[in-house]
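S.K.: quick one: sequence and predicted model below, then my questions.
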Amino acid sequence: MRRDVLASFVVFLVAIPLSLGIAVASGAPVAAGLIAAIVGGIVAGLLGGSPLQVSGPAAGLTVIVAELVQTYGWRATCTITLLGGLLQLGLGACRVARTALAVSPAVVHGMLAGVGAVLVLAQIHVVLGGSPQHSALSNLRELPGQILHPHSHPALLGALTIAVLVVWARLPKRAKGLGAVPRWIPGPLPAIALATLAAWALGWDAERVDLPGSLLDGWHAPVLPHGPLPGIVGAVVSVAVVAAVESLLCSVAIDRARPAGVPRADLDRELFGQGAANAASGLLGGLPIAGVIVRSTANVEAGARSRRSTVLHGVWVLVLALSCGPVIEQVPLAALAALLVVLGVRMIDTARVRALRHHREAPAYFATLVGVVALGLGEGVLLGIGIMALTALRRLTALSVRVEQLVPAAGDGPVPPRWHVVVEGTLTFLGVPKVTRVLQGIPPGSSVDLDLDVDFMDHAAFDAIHAWRLAHERQDGKVDIDEVHETWYENAVTGDMTPQRKSPPPARWWAPWADRARRAETGPELDAPDVSPSALLLAGVREYHGRTARLVRPIMAELAFAQKPEHLFITCVDSRVVPSIITASGPGDLFINRNVGNLVPRHGSRVPDDSVAATVEYATEVLGIRTITVCGHSNCGAMAALLAGGAEVEHLPGLARWLRHGNHSLARFLAAEPADGPPLARLCQANVAQQLDNLLTYPWLRNRVEAGRLELVGLYLDLETANVRILDRPAGTFVPVPGETPDDDPHDAGALA
């Protein structure tokens, strides 16, 4: 309770000047802002679903309210607010709150930035002693004349208010210490108080707040607005939807920052509470209400723990409005306008622009901002939604087409040219020109492997690809079409047009079992502590059968009776080294030899071992492989044992004998000049270079290398960064793979002798 009482007082101090300023900016009676703050605190606080959110008059609704007051009058605007609240009640009862969050944040933040710009353009006139015009563009046109001929007293009061707000925000927020300010004092309070004292003490001529003797003095029941019915309905929907979206977004943001022990927000209940508050505010003559991020953030930072803080803040506003009317009437309008200028500038959040640019949604933000300023709030929001719809359509129909000519291997004799085309994305009539342009550029008579990795194909796309295929085959070409996921093309050819069943999301096949949870459909949960190793293995096999086998079956069928790998890959048995991942290879690509420490025994070694030599002989003599790669890795246990002198493996006689083949690597490391990097990493790298030299001790293999028929490659995998580097043998260093930017990684930078 103590925390909630203190927090409610902090929010009350924030709410008073903002409520007065928003009422003035909206063209509504000043009392309407206080009524909205009271109702928002008490009614929305009691009935809403977000315990720590504070509701009241919001700057984001200022433009809408100002237009409504000018078009229909104040009492009719109250009716529109009441009807908007009833609409929110209905939406809350229908439990559609989550649907409101479907509006893109780019549009919402663009709308708020546009409202902020409109606020600044209107209130800067009040700060300078003038009156705002009826539109943002008119305010912009009149602004130079207002700047050239300001009224000195209001301008000085506005400048003083802005200066205090800026300085206050930069003061250290500590409870004690020289130059510090108490955490619970919000900046608007001293800014407005100082401006009010200055105007009163100096007797300056500046317009003041006009507050009635009582909040409900002169109250009259709301009246029905006069005008075209579509316009009135649009106004009600605008108030309801904009207030709802702003409240729900605020609720989500505050929910992320809620302290431990505070229940999660119920968005449907929050929408119901906002509807009840708007209905009550419209009936009593108050402004429209929404969740306000400034007050809600102040509530959380002040230590609030329950909805009591929100309700109490409304009670404090009520007490002030009933007992301190003469004090409020001393507040200069220029000071309130300056407060809104600062608030409007803060609503134009440049940090949002950077985040939206990263996701390529900045055009919708700027379109909404410009639309709100130039056309109006509703038109600007619709413009932003239209831009986002076009962006979403473009993303949904995004298509990537890659083509490459496959160069035949040397010694294969004359073979017809072969092309590989990959089409990825959603293949509709919009992508037909892009695909046909690539396909028609392939020479007649050539063989084409066409991979269709598409999640949808319409008839226009099928017709274009099928017509090209028939024409290409008539000219003695060959077309092999492979469909990676759904068989759209095959079904269209066979006439089976039953709805495609979406493939399950691809498994993270490259992740360890412990990182993947698979439930009943693929076996026991892979990260459950009581699952046996054999069960994990079988669960992985079931996952392979369920997700991958059908995709690789055509490839495996081709390879079933012969293999034609082009690379021999010698690497360590370490479980963290997965050759197919670091080389992005598939079945039939790599002929792999794995052993402890990726060692190659030298020709004529005193410790005989023919397993690696047998692999090399078969790879080069039978399979005709032309590249041998030795791949080492960081934190290799075999190299650590060598570095320790073999003491750690003395109890393992077989392993100890095998590691003698690494003595030349150890000698190479010891003879090298000292270099940067951990000793173990430098030994692991030196070992790769040494194994390439060991391969050259076989005379028949050296002859192939010198004749240019065999290439030796050294790779090094840094486990911590998952980066692979290639050995520059003349320089004796590992460098980035050609075509990549070097990574700033000290673990990869060792030099070799």
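M.R.: It's in. The shown structure was predicted, so the numbers you read here are calculated from the model rather than taken from an experiment.
S.K.: alpha carbons only for contacts and neighbour counts from here, please
M.R.: Fine.
S.K.: look up how far residue 123 lies from residue 140.
M.R.: 11 Å (Cα to Cα, to the nearest Å).
S.K.: these two: who's more crowded?
M.R.: It is residue 123, of residue 140 and residue 123, that has more neighbours when counted by other Cα atoms under 10 Å, with 30 against 17.
S.K.: right, and that one touches residue 339 too?
M.R.: No - using Cα atoms under 8 Å, residue 123 makes no contact with residue 339, being 9.1 Å away.
S.K.: where do the helices sit along the stretch 651-753 of the chain?
M.R.: 653-659, 663-671, 679-695, 699-706 (DSSP state H, counting those that start in this stretch).
S.K.: buried set for the last one?
M.R.: Pointing back at helix 699-706 there. Residues of helix 699-706 classed as buried under the neighbour-count rule (16 or more other Cα atoms under 10 Å) are 701, 705.
S.K.: next: the second one.
M.R.: Using 16+ other Cα under 10 Å as the burial criterion, the residues of helix 663-671 that qualify are 663-666, 668-669.
S.K.: can you spell out which helices and strands pack onto the helix ranked longest in the chain?
M.R.: In the chain, with assignment by DSSP state H, the single longest helix is helix 229-256. Judged by 3 or more Cα pairs under 8 Å, 6 or more residues apart in numbering; DSSP states H and E, helix 229-256 is in contact with helix 62-72, helix 74-93, helix 97-100, helix 267-284, strand 290-291, helix 293-301.
S.K.: quick check: angle from that helix to helix 267-284?
M.R.: Counting by axes from the mean of the first three to the mean of the last three Cα atoms, to 10 degrees, helix 229-256 lies at 130 degrees to helix 267-284.
S.K.: mind listing what's buried in helix 229-256?
M.R.: In helix 229-256, counting by 16+ other Cα under 10 Å, buried: 232, 235-252, 254-255.
S.K.: also this one, for the comparison:
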Amino acid sequence: MHHYPSMFSHPKEDSVAGFVVFLVALPLCLGIAIACGLPPVSGLIAGIVGGLVVPFISRSPLSVTGPAAGLTSIVLVEVQHLGGVNPFLTAVIIAGLLQFLLGVLRTGRFAAVVPSSVIKGMLAAIGITIILKQLPVAVGSDGGLSTMLSQHNAGAVSIALLSLAILYGWKYTPMAKIKLVSPALVVVVLASVTAALVSSNPTFALEARHFVNVPLGGAGALYSALPRPEFAAFMNPAAWMAGATIAVVASIETLLSLQAIDRLDPLKRHSPPDRELLAQGTANAVSGLLGGLPVTAVIVRSGANVNAGGRERLSALIHGLLLLGAVLLAGPLLNRIPLACLAAVLIQVGLNLCKPTLFTTQVKLGITQLLPFAITIAAVLVLDLLKGVIVGIVVGIVFVLYENSKRAVVAIKDDAGVWQMRFRRDGTFVSKPGIISTLEEVDDGETVIIDGTDEYIDHDVKEVLATFIEDAEHRNITVTVRGIDLTHAQGGGGH
């Protein structure tokens, strides 16, 4: 049994790390909510719930939970499909309940069966979706890509370009060495100051719709402004389908992030995946109930936690408490943040998910990795995230079956004219076409040695071999079989 130390065992290190993670998470919570078409406060609620609920259930020392860019496309589609935010929140609650059930059933280990090419394709498609959705926001347009040229604001464009310059130039500045300073937060502060400075200039002034809108007036005003789940939607099959979609994708993203963070952990600790599903399920149910976005373990926040020296779950808890304080006490400051700078932050997130090196790497890996990757991207963009991933998995399985069907048997004719046939991998039904093709190369009167020692040979293949042996008697072929029990195999079933 694993021993998990108390989350309060390293208060000094985790306090610093929690503050750093808060600085990273604040603009992301706001930006992701806006990208999803939900009130900014819904993103903050999701971040607060992720920080205050998950650490008490999870046993992952370094992962941090909050609203995820990877779910943006799902939220956009399902809010429209279900007819509004309120029934969507019910779907988030359903997703939480299903995730909790997945944890109880100990299904966390099965995330590893999703092909890496499909996962990379899913993330790349999410990145493309985020970029396409945020480009209009970055230029101050309320419409889509088609309205960017006709409806734009010079101030928003300038702020977005300045923000992207800072985000991408940050690593080249001395400030990058200071862990307490987040480039995203610097962007938010500078953009807010810039918007205030140009407010009297008619060319660059931003309108009220170009700023974040968080309810003011303390806890009471915040609570009254939060959207509520529509409990009648529990009877709607579409809400359950949406909940299942969120549960599956959120679970995959969480478990992938968990694996990545465990690799970054200096102490090389292992986070139990099933326990994490219980924690994430509880958090999603609470977030949906309170009017928040769906949450996952997020690699950006978690990576910031590792880099800032976090040691235990206390850092995630502190980040949640700081987000709560910001919502209750810093509303006027939050409402001075231009949406264009948050769009720039999200565009950088999207570009990181679909960066060119990802595509070139898949090309180098060959067609068996490139095609499932490309088909997954296309399917996600044309259909939706869950359907696209399912299409990608099916394509990936087809390629695996194709690869396993090739050359399951190595056949060499030695100097004495004897065929030496050796199974180099398990012989299953998908290998039958290749095995039959190999056996058909044997001419009448020749000698064959078939060796399946230490390999699994299923009944379908055994029937193929039994049929060949039965035919060999009439063709004067001498057959020796090693390591394969053909006692119950009947000839005639394989051809």
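M.R.: Ah, there it is. Since we're looking at a predicted model, the values are computed, not measured.
S.K.: who wins for proximity to residue 306 of the first structure among the helices of the stretch 651-753 of the first structure?
M.R.: Across the helices of the stretch 651-753 of the first structure, the minimum distance to residue 306 of the first structure, taken as Cα to Cα, is reached by helix 679-695, at 55.4 Å.
S.K.: so the helix or strand hosting residue 638 of the first structure matches what in the second structure?
M.R.: Residue 638 of the first structure is part of helix 637-643, with elements assigned from DSSP states H and E. On the basis of TM-score structural alignment, helix 637-643 of the first structure is assigned to no residues in the second structure.
S.K.: just stretch 700-719 of the first structure next, same as before
M.R.: The aligned range for stretch 700-719 of the first structure is empty, by TM-score structural alignment.
S.K.: same deal with stretch 327-345 of the first structure?
M.R.: Counting by TM-score structural alignment, stretch 327-345 of the first structure corresponds to 333-351 in the second structure.
S.K.: so how far is the matching stretch off the chain centroid?
M.R.: 21 Å (Cα atoms, centre = their mean, to the nearest Å).
S.K.: ok, residues contacting that stretch?
M.R.: With contact meaning Cα atoms under 8 Å, 6 or more residues apart in numbering, stretch 333-351 of the second structure is reached by 27-28, 30-32, 35, 69, 126-131, 134-135, 137-140, 156-157, 159-161, 163-164, 167, 184, 187-189, 191-192, 195, 210-214.
S.K.: restricted to helices, list these.
M.R.: Per DSSP H, the contacts of stretch 333-351 of the second structure map to helices at 27-28, 30-32, 35, 126-131, 134-135, 137-138, 156-157, 159-161, 163-164, 167, 184, 187-189, 191-192, 195.
S.K.: and for residue 351 of the first structure, the neighbour number?
M.R.: So residue 351 of the first structure, with other Cα under 10 Å, has 8 neighbours.
S.K.: residues touching the closest residue to residue 457 of the second structure other than its chain neighbours, list them.
M.R.: Of all residues not flanking residue 457 of the second structure in the chain, residue 427 sits nearest, at 4.6 Å (Cα to Cα, 6 or more residues apart in numbering). By Cα under 8 Å, 6+ apart, the residues touching residue 427 of the second structure are 408, 455-458, 461.
S.K.: how about the contacts made by the residue most central in space within the second structure?
M.R.: By Cα atoms, centre = their mean, the second structure has its centre lying nearest to residue 253, at 3.2 Å. By Cα under 8 Å, 6+ apart, the residues touching residue 253 of the second structure are 70, 296-298.
S.K.: farthest-apart pair in the residues you listed, please.
M.R.: 70 and 297 (10.8 Å).
S.K.: who has more neighbours, the two?
M.R.: Applying other Cα under 10 Å to residue 70 of the second structure and residue 297 shows that residue 297 carries more neighbours, namely 30 against 27.
S.K.: residue in the first structure paired with the more buried one?
M.R.: By TM-score structural alignment, residue 297 of the second structure lines up with residue 291.
S.K.: surely its match and residue 55 touch.
M.R.: Yes - counting by Cα under 8 Å, residue 291 of the first structure does reach residue 55; the two are 4.1 Å apart.
S.K.: need the residues touching each of those two.
M.R.: residue 247.
S.K.: what helix or strand is residue 421 of the first structure on?
M.R.: Per DSSP H and E: strand 418-427 holds residue 421 of the first structure.
S.K.: what distance separates that strand from the centre of its chain?
M.R.: For strand 418-427 of the first structure, the distance to the chain centre is 28 Å (Cα atoms, centre = their mean).
S.K.: mind giving me the packing neighbours of the helix or strand that it is followed by?
M.R.: Going down the chain from strand 418-427 of the first structure, the next helix or strand is helix 432-440, by DSSP H and E. The contact analysis (3+ Cα pairs under 8 Å, 6+ apart) places helix 432-440 of the first structure against strand 399-406, helix 459-474.
S.K.: quick one: helix 432-440 of the first structure to the second structure mean distance?
M.R.: For helix 432-440 of the first structure, the mean distance to aligned residues of the second structure following superposition is 3.7 Å (mean Cα distance after the TM-score superposition for the first structure).
S.K.: other SSEs contacting whatever helix or strand comes next after that helix?
M.R.: Remark: after helix 432-440 of the first structure, the chain's next helix or strand is strand 447-457, criterion DSSP H and E. Contacts defined by 3+ Cα pairs under 8 Å, 6+ apart place strand 447-457 of the first structure against strand 418-427, strand 478-483, helix 488-494.
S.K.: can we see that at 7 Å?
M.R.: Here strand 447-457 of the first structure touches strand 418-427, strand 478-483, going by 3 or more Cα pairs under 7 Å, 6 or more residues apart in numbering; DSSP states H and E.
S.K.: can you list these in a markdown table and add distance to residue 345 of the first structure?
M.R.: As requested, those are arranged in a markdown table below (distance: least, Cα to Cα, whole Å):
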| stretch | distance to residue 345 of the first structure |
| --- | --- |
| strand 418-427 | 41 |
| strand 478-483 | 53 |
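S.K.: which of those strands sits most buried?
M.R.: Ranked by average neighbour count under the criterion mean count of other Cα atoms under 10 Å, these are headed by strand 418-427 at a mean of 19.
S.K.: mean offset of that strand relative to the second structure (after superposition)
M.R.: Averaged out, strand 418-427 of the first structure is 4.0 Å away (mean Cα distance after the TM-score superposition for the first structure).
S.K.: sweet, I'm off.
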